[in-house]
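Trainee: Sequence first, then the predicted structure, then my questions.
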Amino acid sequence: MQHLIDRFIGYVTIDTESDPNSQTTPSTNKQWDLANLLVKELNTIGLQDITIDNKAYIMATLPSNVAHEVPTIGFISHFDTSPDFSGAHIKPQVITNYDGKDIVLNAELNIVLSPSYFKDLLQYKGQTLITTNGTTLLGADDKAGITEIVTAMEYLINHPEIPHGKIRIAFTPDEEIGRGAHHFDVEKFGADWAYTMDGSQVGELEYENFNAASAKITFKGKSVHPGYAKGKMINSMLIANHFINELPKEETPEMTKGYEGFFHIHHLSGSIEETVLELIIRDHNKRKFENRKELIDKITKKINKKFAKQFGEDIAIADIQDQYYNMKEKVLPVKHIVDIAEKAMRTLGIKPLIKPIRGGTDGCQLSYKGLPCPNIFAGGHNFHGKYEYVPVESMQKAVQVIVKIAELTAEKK
């Protein structure tokens, strides 16, 4: 267990926060710090064909140890952390034999990780938890996944009696800003299918995700002295507010679950002359997804029609960009790859939690690039914030699942 803890802490204490405003890949130079460390570690444990390209994509091979033909499988995780919360100066705390009570993350700031609010904590009573110190995120998303893949490969190398085919692993930058698969060379990777180790609690097995788009709506206005503004001023902030009120009130992240889609406004800034509204659009159902985009367009046109005479040109400009699509369409034709993962979990006494992802992973984009790629639990909870934590026992189980998938795939048919 300590080896796993030390490896994980070694990864998370390296700041790899990505930057959505950067145009480079990786989006931040500091991601290279962990990328270069990983290359050295992969060499140390004895993997082969280790490569890192000029965009920090890492690939490596564990050769087959069986004589018969076996599909080449892959395991993938990302090493960047979310820009939603600070990933600098992370100081993990190790809580042994968790007693099921409140965990004081930071006494000075009165930050407490409590099972009264985060009820999942009670599943891990008696286990070892790794938490933040209340001032940063932890980075279990997805450095837990990297820890598990490296540890599983090391275990297979040290236990050659376990049969397995050729295994490819890859670590990517910039997943948290939606670019993790953009420069992923599927042909070079050379796997028949792969699994991202990027889920949450033990047992998660996911092959459905949101269809996703972003929308940026710019509202124009006219600034006039407020004392003489009647019939002349156009306040772009009020128009933006009107746009927001036209969206379905109960179709927001905090009001939806399961297969329910949403509109999520995440940024609003403006003045009288110009206001910019940014939101994301999510839905598992492709038709509903298209309808949501059409609603944005419909509201925009309605506003433009209302102000056409007064403003003289379009007063609202919408820019909608598709981000990724539901991987289900690409995975269902090769559903056996999900069945193998499910069998691996059941063999290990882990109850599979097969459910749709309310988000996206590298796997959804990779599936559309020709690499079917379901998602498996990495063990962490409360990602992207100061309450993030991961049970060490969950990471151990993820390592076991990787090893078992490799073993099951190598079985003679």
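Mentor: Received it, and whenever you're ready, just let me know what you need. A quick note: this is a predicted structure, and the numbers were derived from the prediction, not measured.
Trainee: When you work out contacts or count neighbours from here on, use the C-alpha atoms and nothing else.
Mentor: Noted.
Trainee: Report the distance from stretch 167-182 to the chain centre.
Mentor: 10 Å (C-alpha atoms, centre = their mean, to the nearest Å).
Trainee: repeat for stretch 294-308
Mentor: On C-alpha atoms, centre = their mean, the centre of stretch 294-308 falls 33 Å from the chain's centre.
Trainee: Also stretch 199-215?
Mentor: Worked out by C-alpha atoms, centre = their mean, stretch 199-215 lies 8 Å from the chain centre.
Trainee: Kindly confirm my reading that T218 is in a strand.
Mentor: Yes: when classified by DSSP: H, G, I helix; E, B strand; the rest coil, T218 is found to be part of a strand.
Trainee: Quick one: residues contacting it.
Mentor: Listed by C-alpha atoms under 8 Å, 6 or more residues apart in numbering, the contact set of T218 reads E274, T275, V276, L277, A316, I317, A318.
Trainee: For the protein, just list every one of the helices.
Mentor: 2-12, 31-45, 140-158, 186-189, 236-246, 286-311, 328-331, 336-347, 362-368, 392-409 (DSSP state H).
Trainee: what about stretch 384-394, start to end distance?
Mentor: This stretch, stretch 384-394, spans 19 Å end to end (C-alpha to C-alpha, to the nearest Å).
Trainee: what does stretch 321-336 give?
Mentor: 33 Å.
Trainee: buried stuff in it?
Mentor: Q323, Y324, Y325, N326, M327, K328, K330, V331 (16 or more other C-alpha atoms under 10 Å).
Trainee: Isn't I50 up against Y57?
Mentor: No: counting by C-alpha atoms under 8 Å, I50 does not reach Y57; the two are 10.6 Å apart.
Trainee: circling back: what about the helices of the chain, which gets the closest to K386?
Mentor: Nearest to K386, of all the helices of the chain, is helix 140-158, at 11.7 Å by C-alpha to C-alpha.
Trainee: From N158, how far off is A67?
Mentor: 19 Å.
Trainee: Could you do Y259 as well?
Mentor: 42 Å.
Trainee: neighbour count winner among the two?
Mentor: Y259 (17 against 12; other C-alpha atoms under 10 Å).
Trainee: need the contact list for the closest residue to that one other than its chain neighbours.
Mentor: Excluding its sequence neighbours, the residue lying closest to Y259 (C-alpha to C-alpha, 6 or more residues apart in numbering) is H284, at 6.1 Å. H284 makes contacts with E208, N209, F210, N211, Y259, E260, G261, N326, as judged by C-alpha under 8 Å, 6+ apart.
Trainee: Tell me which residues touch the fourth one, please.
Mentor: Counting by C-alpha under 8 Å, 6+ apart, N211 makes contact with R282, D283, H284, N285, K286, F289, Q323, Y324, Y325, N326.
Trainee: ok, second structure coming up, stack it against the first:
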Amino acid sequence: MEAVVERFLKYIKCDTKSDEETGVTPSTPGQMEFAKKLAEELKNIGMSNVSLDENGYVMAEVPSNTDKNVPVIGFIAHMDTAPDMSGKNVNPKIVENYDGNDIVLNKDQNIVLKVKDFPEIKECVGKTIITTDGTTLLGADDKAGVAEIITAVDYLIKNPSIEHGTVKIAFTPDEEIGCGADHFDVEKFNADFAYTIDGGSVGELECENFNAAGAVVSIKGRNVHPGSAKDKMINSMLIANEFIFMLPDTETPSHTEGYEGFYHITSLKGDVEETKIHYIIRDFDKQKFEERKYIMSAIVQSLNKKYGEDTVSVEIKDQYYNMKEKIQPVKHIVDTAFRAMEECEVVPKVVPIRGGTDGARLSYMGLPTPNLFTGGYNFHGRYEFIPTFAMEKAVDVILKIIELYTKA
């Protein structure tokens, strides 16, 4: 399965960082360039019905080669990388036979992947690891998923004696900015169910995720000369600070785990006259999710009473919901993935997604879509890494799922 590693190393050279400010799909031209390359590759390996639409969605299929009544299974990954850090000029480091010690990513800038900070790397002792050079993210989220899916279907095509039903694949833009399913044509995809290959470490199997919303808090101030500002100046940055500290200080990503929700401030920009704060709101429980949105609105009302009406406003938009409700009626798709992992000597780890995938929204669009591991760690930052054996196992699991449904 060396092909999956070769593909991955090729794909991460494409800069596909998404951008929530552009308002178009795909949000950046690099994603469309990558989509064109993938569509061409899918044609070259012999896939059928390869398509690329104006929004950058790539779809293709491997037709059934059996007379059995086998469900149509989809596999989906996203092409964009997170806007949190640059994905341009990715220069991966390949660490063979990892010895369990700290890894120097960038000697000149003294950037080190430390075992004490990321103890999970100890699970990779003796394995080959691909890391960043400390100046960019790696892009395993989700180019590892793309490479794993293509490698699996390529294997099916090259081995026609393997019996299988129709297999659909799709690659989407802008998942990292919450728009990956915006223009996904479920009817055209025409699968009975699907799996996103977008999870983390080996064995992750996820069928529930956060309910998610984004919030933009806008604060208006009034600027006058500081020498004569008494009872006249309204400093929007100070009100922003007040807003931040009115939220529970322990309900942030760095204080929560498991099924605990949070408020996460993602950016703060402003001056005396105007400040904007961007938040994401997350919770697994729908009622608690609604309560979080209410609390944020109540803080706005409180500050307006103090500083005057229309001083503070908030715009809250729901992004996606917990897929659990849509997965439960077709739980066999989770059970089959669980069994596939076991048969591939992978220990299944059924965990909630402390985030979201395209599958969350697709499940509410009529395509039940749990999430499977890619094998990567520390997504969205300079300390991202992925062991090569994990990518190979992901390919094995994809093929095993297809096999199990053919034999059922």
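Mentor: Noted; the coordinates are in hand. What you are looking at is a predicted structure, and each value in this text was computed from that prediction instead of being measured.
Trainee: Isn't A144 of the second structure up against E392?
Mentor: No: using C-alpha under 8 Å, A144 of the second structure is not in contact with E392; the gap is 10.2 Å.
Trainee: Format the contacts of H284 of the first structure as JSON lines; extra columns: distance to P63 of the first structure.
Mentor: Listed next are the contacts of H284 of the first structure as JSON lines, based on distance: C-alpha to C-alpha, whole Å:
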{"residue": "E208", "distance to P63 of the first structure": "30"}
{"residue": "N209", "distance to P63 of the first structure": "32"}
{"residue": "F210", "distance to P63 of the first structure": "35"}
{"residue": "N211", "distance to P63 of the first structure": "36"}
{"residue": "Y259", "distance to P63 of the first structure": "40"}
{"residue": "E260", "distance to P63 of the first structure": "43"}
{"residue": "G261", "distance to P63 of the first structure": "42"}
{"residue": "N326", "distance to P63 of the first structure": "32"}
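Trainee: Now go through the residues you listed and say which are in strands.
Mentor: Residues of the contacts of H284 of the first structure located in strands (DSSP state E): N211.
Trainee: So between A144 and E392 of the second structure, which is more surrounded?
Mentor: When A144 of the second structure is set against E392 and neighbours are counted by other C-alpha under 10 Å, the residue ahead is A144, at 33 against 20.
Trainee: thinking again about what came up before, more neighbours: which of I50 and Y57 of the first structure?
Mentor: Using other C-alpha under 10 Å, the more surrounded residue of I50 of the first structure and Y57 is Y57, with 23 against 18.
Trainee: who's sitting farthest from the centroid in the first structure?
Mentor: Here the first structure reaches farthest from its C-alpha mean at Y228, the gap being 50.7 Å by C-alpha atoms, centre = their mean.
Trainee: Which position in the first structure pairs with V350 of the second structure?
Mentor: With TM-score structural alignment as the criterion, the equivalent of V350 of the second structure in the first structure is I354.
Trainee: OK, contacts around that match?
Mentor: G203, E204, L205, E206.
Trainee: Mind putting those residues into JSON lines with distance to F383 of the first structure and neighbour count?
Mentor: Output for the contacts of I354 of the first structure, formatted as JSON lines (distance: C-alpha to C-alpha, whole Å; neighbours: other C-alpha atoms under 10 Å):
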{"residue": "G203", "distance to F383 of the first structure": "17", "neighbour count": "25"}
{"residue": "E204", "distance to F383 of the first structure": "15", "neighbour count": "23"}
{"residue": "L205", "distance to F383 of the first structure": "17", "neighbour count": "27"}
{"residue": "E206", "distance to F383 of the first structure": "17", "neighbour count": "24"}
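Trainee: Format those residues as TSV; extra columns: distance to G46 of the first structure.
Mentor: Rendered in TSV, the data for these read as follows (distance: C-alpha to C-alpha, whole Å):
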residue	distance to G46 of the first structure
G203	29
E204	30
L205	29
E206	31
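Trainee: Tell me which two of those sit farthest apart.
Mentor: G203 and E206 (9.7 Å).
Trainee: Identify the contacts common to those two.
Mentor: Common neighbours of G203 of the first structure and E206 (C-alpha under 8 Å, 6+ apart) are I354, I376.
Trainee: what's stretch 379-390 of the second structure aligned against in the first structure?
Mentor: Going by TM-score structural alignment: stretch 379-390 of the second structure matches residues 383-394.
Trainee: Tell me the one of the contacts of H284 of the first structure nearest T300 of the first structure?
Mentor: G261 (20.4 Å).
Trainee: Need the nearest residue in space to that closest one, chain neighbours excluded.
Mentor: The nearest residue in space to G261 of the first structure (C-alpha to C-alpha, 6+ apart) is D283, at 4.1 Å.
Trainee: what's the spacing between the one you found and G360 of the first structure?
Mentor: Distance from D283 of the first structure to G360 of the first structure, by C-alpha to C-alpha: 11 Å.
Trainee: list residues touching both of the two?
Mentor: Joint contacts of D283 of the first structure and G360 (C-alpha under 8 Å, 6+ apart) are F210.
Trainee: So I239 of the second structure sits against I219, correct?
Mentor: Yes: at 7.4 Å, I239 of the second structure counts as touching I219 under the criterion of C-alpha under 8 Å.
Trainee: In terms of packing, which of these two has more residues around it?
Mentor: I219 (27 against 20).
Trainee: can you pull the contacts of that one?
Mentor: Counting by C-alpha under 8 Å, 6+ apart, I219 of the second structure has contacts S236, I239, A240, E274, T275, K276, T311, V312, S313.
Trainee: Make TSV out of those residues and add distance to N101 of the second structure.
Mentor: Putting the contacts of I219 of the second structure into TSV (distance: C-alpha to C-alpha, whole Å) gives the following:
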residue	distance to N101 of the second structure
S236	47
I239	46
A240	43
E274	48
T275	44
K276	42
T311	53
V312	50
S313	49
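Trainee: hmm, back to that, which members of the contacts of N211 of the first structure are the farthest-apart pair?
Mentor: Top of the distance list for those (C-alpha to C-alpha): N285 and Q323, 14.9 Å.
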